[in-house]
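**Q** Next come a sequence and a model predicted from it.
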Amino acid sequence: MALPDHHLTQGERRIRSFQPHWKRLIVPFLALVLIVAASGAGLFLIPGDWEFALYGRIAVIAVALILLTVWAFVPYLQWKNTGYVLTTHRFTISTGVLNKSTDEIPMTKVNTVSSDQTFAERMLGCGTLTVESAGEKGQIELKDIPHIQDVRAELFRLVEDASDGEVDGR
């Protein structure tokens, strides 16, 4: 997904790969449904005997395509092209559709791992993961992480193993 196997270092093992939680797609999906319904209604309501009916229908379709692109397709592509990879040596965050941005946090540089969940996020099983490191960025806040408690526990275990000089509990 975000980190191909051939980019792993010797002895490094992938623990978990995941994307942001699907809840990020709720608003784009609702936008898709509303835009399709509104454009369908607009096409239906344009009178057939109107002399500019063809231009009106073309305008409705053009506006619908623009809105679908901005409010549904682009957010979907952003969600699909955001990936998180947790390995025995690092935590990688990869984002971007046309341009790719990758942040890597070595396990030895992680100071604090914490999670935060609202009531709705607890119901959905996701949350915000905050990773504080000794690097340039200091603190990285990752929103909508699925299975937040499992990810936090694995990340914390890997940080502890890295600070003890162990790999995979050895």
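**A** Arrived safely, thanks for sending.
**Q** only C-alpha atoms for contact and neighbour calcs from this point on.
**A** Noted.
**Q** tally of neighbours for the closest residue to I46 other than its chain neighbours?
**A** Using Cα to Cα, 6 or more residues apart in numbering and skipping residues adjacent in sequence, the residue nearest I46 is A53, 6.4 Å away. By other Cα atoms under 10 Å, the residues close to A53 number 14.
**Q** L43 now?
**A** By the criterion of other Cα under 10 Å, L43 has 19 neighbours.
**Q** Which secondary structure element is home to it?
**A** Taking DSSP states H and E as the criterion, the element that holds L43 is helix 26-45.
**Q** And that helix, what's buried?
**A** Within helix 26-45, the residues scored as buried using 16 or more other Cα atoms under 10 Å are P28, F29, A31, L32, I35, V36, S39, L43.
**Q** Not counting its own residues, what contacts it?
**A** Around helix 26-45, the neighbours that count as contacts under Cα atoms under 8 Å, 6 or more residues apart in numbering are R57, V60, I61, A64, L67, L68, W71, A72, F73, P75, Y76.
**Q** what about stretch 146-154, distance to the chain center?
**A** 15 Å (Cα atoms, centre = their mean, to the nearest Å).
**Q** Could I get the buried residue list for it?
**A** So for stretch 146-154, counting by 16+ other Cα under 10 Å, buried means P146, I148, Q149, V151, R152, E154.
**Q** And here is the other one:
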Amino acid sequence: MAYPDSLLSDGELVVVHKHPHWKTLVAPVLAFLLLVGAGLYLAGLVSDLSWHVAGWIGLGALGGLLVVWLSLVPLVRWRTTHFVVTTQRVMYREGVLSRSGIDIPMSRINSVRFQHGLIDRVFGCGTLVIESASDEPIEFDDIPHVEQVHSLLYREVNDNPDDDFYPHAGHQPRRS
């Protein structure tokens, strides 16, 4: 799903648009499977009782609430979290009912680094750390293909013609 063009400035293009890595959905999927299995087992136990209809209704209501809380909410949260690199800035948006976000202009980024442990390397994700003009570095966890995003973001920062460190980026030295 492309990031909405209406939220971009004139001439701004999306370079990378990512959701958190799918590994963040492993626990909600396992919770769903366990809840369904436990619900079916308990429904079988309740069916032998004289008040089985009320038991099924109670189990269904409790199971439904648990499925929404432990599986559906994390799925929607994952789907509504966006890490976007454009030609002008890095954007991070998250939230369902109340949204929050941060924008870091490319010209304000001082350094970009990544880190990932063994599990993250196996899954192909990691943490992207961006140091900008602010006091502390900002960490973005569970970025898929973090090394590629790091490399691409580094190129975007260094190719920026408005960068103070490269005032003559378009100027080629003359060869003698």
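**A** Thanks, I have the structure now. Keep in mind that this is a model prediction, so the values were computed, not measured.
**Q** can you put the buried residues of stretch 146-154 of structure 1 in TSV and add secondary structure and distance to G11 of structure 1?
**A** Shown next, in TSV, are the buried residues of stretch 146-154 of structure 1 (DSSP: H, G, I helix; E, B strand; the rest coil; distance: Cα to Cα, whole Å):
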residue	secondary structure	distance to G11 of structure 1
P146	strand	27
I148	helix	26
Q149	helix	26
V151	helix	21
R152	helix	22
E154	helix	18
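**Q** Can you say which helix or strand has the residue nearest the centre of structure 1 in it?
**A** The centre of structure 1 sits closest to P20, judged by Cα atoms, centre = their mean, with a distance of 3.5 Å. Using DSSP H and E, P20 of structure 1 sits in no helix or strand.
**Q** Now which residue in structure 2 aligns to it?
**A** In structure 2, P20 of structure 1 lines up with P20, judged by TM-score structural alignment.
**Q** pretty sure that match contacts P144?
**A** Yes - contact criterion Cα atoms under 8 Å: P20 of structure 2 and P144 qualify, at 6.6 Å.
**Q** got the contact list for D141 of structure 2?
**A** With Cα under 8 Å, 6+ apart, D141 of structure 2 has these contacts: P20, G126, T127, L128.
**Q** Show me the two of these that sit farthest apart.
**A** Based on Cα to Cα, the longest span within the contacts of D141 of structure 2 runs between P20 and L128 and measures 11.6 Å.
**Q** from the buried residues of stretch 146-154 of structure 1, which two are the most distant?
**A** Between any two of those (Cα to Cα), the greatest distance is 13.1 Å, for P146 and E154.
**Q** thinking again about what came up before, joint contacts of P20 and L128 of structure 2?
**A** In contact with both P20 of structure 2 and L128: D141, I143, using Cα under 8 Å, 6+ apart.
**Q** V110 of structure 1 reaches G138, doesn't it?
**A** No - the criterion here is Cα under 8 Å, and V110 of structure 1 misses it with G138 at 9.3 Å.
**Q** From A31 of structure 2, how far out is the closest residue to S132 of structure 2 other than its chain neighbours?
**A** Nearest residue to S132 of structure 2, sequence neighbours excluded (Cα to Cα, 6+ apart): I109, at 4.2 Å. As judged by Cα to Cα, to the nearest Å, I109 of structure 2 and A31 of structure 2 stand 39 Å apart.
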